[in-house]
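Novice: this one's structure only:
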């Protein structure tokens, strides 16, 4: 029994000794960790590492037409660190009322210089057919609200990989081409070799935003025969969902297009086609919108002193 008691004392002593060794080992590792952490903080304080900042500086629409809008998002990134930091990925999303319009990823987006700042441009292509085919309630001519969400993923010494989330809201148009009618043609000078006339156009803006008309180019056909075209510089404002009237001059040779002119002179309507483009300023930037009218009917505008009616209207 005595030997048994001695054995128990020895065993307990060994266990206590092993436990103390484990405690010493654990304490040493913790001290090393604390030391490394302290060294890291000292280096960070001495060298001046910090988290980069970013902001959406601007949103541009450099090009817009009936098919798509090219959007450029300018993101200003500031790097306070003494070393360059890589911009690993850029994730972006454009949504309207919580519905995704377009999203994408730009990998390996560059490097931000030490103690510097960079404006990173994020190009986004917004195709209107994709939007209209997905959301029936988004109609041509309307203005829709948008929210741009951008996640910048950077790799910073000491801090590691960071995600910088950004947001910006605004509005974007879904443009619709203006409706155009050739209401009347009035002759200024007539001869078979050269005739000068004025085309009286009715232009209807079917958009929920104003159009500041700067110029218009066009070509006109009477009874499928081209009588010519031109480009007109004319500053006119067409209010949203409004109507404006424009007079444009044209010069042509009547002998080149047969009986169409004689039908007009006799008071008969003649078929016409008009195609061209309108260059206009809008709240969202410049737009070059097509105009076209096919299958319309117009007639000669006669002077009252010649016994004619000065208010002949376009016939459909």
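Specialist: All right, it came through fine. It should be emphasised that the depicted structure is a prediction, and the values quoted were computed from it without experimental measurement.
Novice: rest of the way, CA atoms for contacts and neighbours
Specialist: Noted.
Novice: Was I right to think residue 143 contacts residue 170?
Specialist: No: in terms of Cα atoms under 8 Å, residue 143 does not count as a neighbour of residue 170; the distance is 10.2 Å.
Novice: ok, and here's another one to check against it:
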């Protein structure tokens, strides 16, 4: 009987290992809006759902760093579901207070942009597997608007 149980465990683990999982790609980060409270950036994540049914995203966790310092971090609970057999674009809003931007003055003054590193974690609740997190990371530059852009 123990050989049968062991064979069943191996079979199930092999099937779960070979099962397709969602794939994600961080496509970009851009300036969304500027207000009295701070600056809001928008991260776009393209997620491919290989399943024939929609897949709920449990949460999106994020950490935005610049010059080795954490600018903002947090979680976006329940951002929605992924469409079946399609790519879905998730927009993750990152609100940065103005006080943090002041601490980045040296980087901004050099080239009027913010060098960043964004780390995202997309967490799904997959049937049979359980919670599954896709880690994403992207480095780049966010160009700041000039007075010419505002008028």
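Specialist: Nice, I can see it. This one's a predicted model, so the numbers in the text were calculated from it and none came from an experiment.
Novice: Tell me which stretches of the stretch 201-316 of the first structure form strands.
Specialist: Per DSSP state E, counting those that start in this stretch, the stretch 201-316 of the first structure has strands spanning 211-222, 225-238, 243-252, 270-282, 285-300. These are given in chain order.
Novice: what does the second structure give?
Specialist: Taking DSSP state E to define them, one finds strands in the second structure at 23-34, 38-48, 55-66, 69-82, 87-97, 113-126, 130-143.
Novice: picking that back up, nearest to residue 74 of the first structure, out of the strands of the stretch 201-316 of the first structure?
Specialist: Each of the strands of the stretch 201-316 of the first structure has some distance to residue 74 of the first structure by Cα to Cα; the shortest is strand 285-300, at 16.6 Å.
Novice: ok now that closest one, how far from the chain's centre?
Specialist: Computed by Cα atoms, centre = their mean, to the nearest Å, the separation of strand 285-300 of the first structure from the middle of its chain amounts to 25 Å.
Novice: which strands and helices sit next to that strand?
Specialist: When contacts are defined as 3 or more Cα pairs under 8 Å, 6 or more residues apart in numbering; DSSP states H and E, strand 285-300 of the first structure packs onto strand 53-64, strand 179-189, helix 260-265, strand 270-282.
Novice: if we go to 7 Å?
Specialist: In this structure, strand 285-300 of the first structure packs against strand 179-189, helix 260-265, strand 270-282, with contacts taken as 3 or more Cα pairs under 7 Å, 6 or more residues apart in numbering; DSSP states H and E.
Novice: Please convert the ones you listed to CSV, extending it with distance to residue 134 of the first structure and mean neighbour count.
Specialist: Supplementary listing: these in CSV, determined by distance: least, Cα to Cα, whole Å; neighbours: other Cα atoms under 10 Å:
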stretch, distance to residue 134 of the first structure, mean neighbour count
strand 179-189, 26, 19
helix 260-265, 46, 16
strand 270-282, 26, 19
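Novice: Could you check how far the residue most central in space within the second structure is from residue 75 of the second structure?
Specialist: For the second structure, the residue nearest the mean C-alpha position is residue 120 (3.5 Å; Cα atoms, centre = their mean). Here the criterion is Cα to Cα, to the nearest Å. By it, residue 120 of the second structure lies 9 Å from residue 75 of the second structure.
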